[in-house]
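J.: With the input below, show me the fold.
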Amino acid sequence: MKEIIKSLQNSKYFYIIISGMDGKYAYVNQHYADEFNYIHESFAGQPYYITMHEDDRYTCEEVSKKCFANPGKLFPAIIRKHDGKGGYIYTQWEYLAMFDDDGKPEGIFCLGYNITEYVADKQNLEGAMDKIERNSTLLTRIAFQQAHLIRAPLTNILALTAILNKRAGDDELRSLCEMILESALKLDYTVRNIVENINISEDETKD
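T.: Model (predicted):
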């Protein structure tokens, strides 16, 4: 343990904390001290929870209990830390119970690092996936409306125009019928094309 602490004393990425059985900091490495010096200039002897979100104290307590119940095993925890600006950063930790030479509980060893960017990326990705899902639902609704609510009466117009064209008594009326029929066919093609493109987009999203 001492070798690990010594090797990571000057780490630029990892935090090291040792909390005593009294719930106070017994040791922090330089990286942790530098990162959170806006909370306190010297952590030794300070309560372990002064850097964290109030709700995460319960997480620390529960993980610590697991550590002492399972000596030698590491247990993970995500803890929110004050960022000095009214917000929080996210940190990932692994806890390990420490015992003295007589086997009595001595404290908790914690190794952690900043995962704020990872959490932000994950939240952005989840937001994007939710938006895609909402858009997919909207596209499905549009496709249904195009396929059923619009094409159904359009089909009737095509059929009626064809019948009227056959019964037309003069060339002028027949010409008008043909113009209506041509426009209706173009509209039907456009609607079918929209529906097909929506279905293709949904299939690509699923893949």
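J.: Every contact and neighbour count from this point should use C-alpha atoms.
T.: Fine.
J.: Secondary structure class of the closest residue in space to Y38 that isn't next to it in sequence, three-state.
T.: Once flanking residues are discounted, Y38 sits nearest to G84: 6.4 Å by Cα to Cα, 6 or more residues apart in numbering. Reducing the assignment to helix, strand or coil with DSSP: H, G, I helix; E, B strand; the rest coil, the entry for G84 is coil.
J.: structure for this one too, so we can compare:
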Amino acid sequence: MFNPNPAADGNCTIVFDTDEQKYLFVSESFYGLFGVGAGHLHQNLDFLTGLVNPEIFDGIKQLTDRLAMNESIQITYHLQAGQKQLTEKRTLATDALTGHKVILSNITSALEGVRTPIPFIKPGLSEQFLHSLIDSSTNFLVRIDINGKFSFANRLFFSAFGYDEADIIGHHFSKTTIPQDAYLCEEAFINCITNPGKIIRLVHKKPAKDGSLYDTEWEFVSMTDDSGAVVEIQGIGRDITPQMQIQEEVLQMKDSLEALINNTHDHIWSVDKKLRYLYMNQAYVEQVTYLTGVKPCKGQYSYKHEGFSKQIIDDWTVYYNRALSGERYDIISESIDPVSGQRLYYEVSFNPIYTAAGDIIGAGCFGHNITERLKIQKELVSQNDRLRNIASLSSHELRRPVASMLGLIGLMDHEDFYNPENKEIIAHLFTVSAEIDTAIRLVVDSTIVK
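T.: Predicted coordinates for the structure are as follows:
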């Protein structure tokens, strides 16, 4: 019988009738957990066939064949495809309805939480095999007694941290704990002692023998005897140093980007599809607060900002919606400085924000103060107008009297200076000189900015 309801991806249950050699129950999550199709169980009476190393498969079969009624074993193995590591508790029981022997398997991802400890079993082939499984694990495995001293650690633990058994076994767990994290380890230890069966999670830095530090992630569970008393604590852990380094690099990049964005005078902000502020850099927050007297806040609806007039809100709602519809464009936004009363101009760029799937989830805005630029442009236009006016004056108002002066000088009697006609010409020269002076004054006046 197969369970029609999907279960959690991290665990599954399998019930196998050994007398009739058939599956009575299999969780739907089995297929995702083991990465196989439905045909796998129809073709194989042992669900691990072809999924684990043949030597591991044979060892598990030997352990299963040695089970007494109502006896359980717990084993950890990894799948050949994808190297996924799983923990299985396998129990031999009797079906109350049929009286048949059944194998009940509860399987979890290794770090999803092991609810019961790996058992101690009698010396011999089974113990050797179990230890080989433990030592082939890709996770750390340790046991700590109720006094806080190591009683066991697997091969990976020793090789990763450079310790020998003599360095660890019989020594307090604080030997592999840095002072800064000692309280975390103490709390985890006490929680395990006082909460039997509860999974206690711990993330801390563990020092290697050579002084190197490793970021590690652990799950601890207490082991109890038949009376329920805690006798040991078992921990399964893994090295997460690479992940932590990546996270640290990401945070550093984020902080650097934030610093860069917040050190610019340009305004950078974004809104979601409901026109709520998603992000605002410091320059935008300060400018809006200065202009309106009301500080904008992340998550606030931009169209409900108390400092904006209804007309401004209506205009900007249109701007945002254009970007949310996929349009990229620029506008010139005009504001009034509340202190000086001068006009301020900003060039604002609107850009839709897309997801990896191509869906628009918001609008990103970039504003740049162009007040000074427009002022310079205006001055340049005015200067060009003045230069054109000077050129016009030079061409007409100044050249005409100069031409007249040159003509009069040409009419003068240079041989007989006292010729009566020269007196009349000189009088005309005075008149022309006055005209030249007036034209020059016009040119000078045109160069002065009013």
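J.: TM value for the aligned chains?
T.: Aligned and superposed, the two chains score 0.69 in TM-score terms (TM-score structural alignment, normalised by the length of the first structure); 171 aligned residues with a Cα RMSD of 2.9 Å.
J.: how about the counterpart of L111 of the first structure in the second structure, what does it touch?
T.: Alignment note: L111 of the first structure maps to I236 in the second structure; criterion TM-score structural alignment. Contact criterion Cα atoms under 8 Å, 6 or more residues apart in numbering gives L111, N139, F140, L141, V142, W218, E219, F220 as the residues in contact with I236 of the second structure.
J.: quick one: which helix or strand includes I236 of the second structure?
T.: Secondary-structure assignment from DSSP states H and E places I236 of the second structure in strand 230-239.
J.: Tell me the mean distance between that strand and the first structure once they are aligned.
T.: Superposing on the first structure and averaging over aligned pairs (mean Cα distance after the TM-score superposition for the first structure), strand 230-239 of the second structure comes out at 1.0 Å.
J.: Can you mark which positions in that strand are buried?
T.: Using 16 or more other Cα atoms under 10 Å as the test for burial, strand 230-239 of the second structure gives V230, E232, I233, Q234, G235, I236, G237, R238, D239.
J.: from what I can see V443 of the second structure touches L393, true?
T.: Yes. Taking Cα atoms under 8 Å as the contact criterion, V443 of the second structure and L393 are neighbours in contact, 6.5 Å apart.
J.: Which one of these two is surrounded by more residues?
T.: In this comparison of V443 of the second structure against L393, neighbours counted by other Cα atoms under 10 Å, the higher total goes to V443 at 21 against 17.
J.: How about the contacts made by the more buried one?
T.: Here V443 of the second structure is in contact with I390, L393, S394 (Cα under 8 Å, 6+ apart).
J.: swap the cut-off to 7 Å and go again
T.: With contacts defined as Cα atoms under 7 Å, 6 or more residues apart in numbering, the neighbours of V443 of the second structure are I390, L393.
J.: tell me which element it is part of?
T.: For V443 of the second structure, the secondary-structure element it belongs to, assigned by DSSP H and E, is helix 420-447.
J.: Pull up the aligned stretch in the first structure for that helix.
T.: Under TM-score structural alignment, there's no match for helix 420-447 of the second structure.
J.: Could you check how far stretch 96-112 of the first structure is from the centre of its chain?
T.: With Cα atoms, centre = their mean, to the nearest Å as the basis, stretch 96-112 of the first structure stands 35 Å off its chain's centre.
J.: what's the span of that stretch, first residue to last?
T.: Taking Cα to Cα, to the nearest Å, the first and last residues of stretch 96-112 of the first structure lie 12 Å apart.
J.: and if you look at stretch 172-179 of the second structure?
T.: Its start and end residues considered, stretch 172-179 of the second structure measures 14 Å (Cα to Cα).
J.: so that stretch matches what in the first structure?
T.: With TM-score structural alignment applied, stretch 172-179 of the second structure matches the range 47-54 in the first structure.
J.: biggest strand in the first structure by residues?
T.: What stands out as the longest strand in the first structure, according to DSSP state E, is strand 88-99.
J.: so that one corresponds to what in the second structure?
T.: Using TM-score structural alignment, strand 88-99 of the first structure lines up with residues 213-224 of the second structure.
J.: how about the matching stretch: buried residues?
T.: Those buried within stretch 213-224 of the second structure under the rule 16+ other Cα under 10 Å are L213, Y214, D215, T216, E217, W218, E219, F220, V221, S222, M223, T224.
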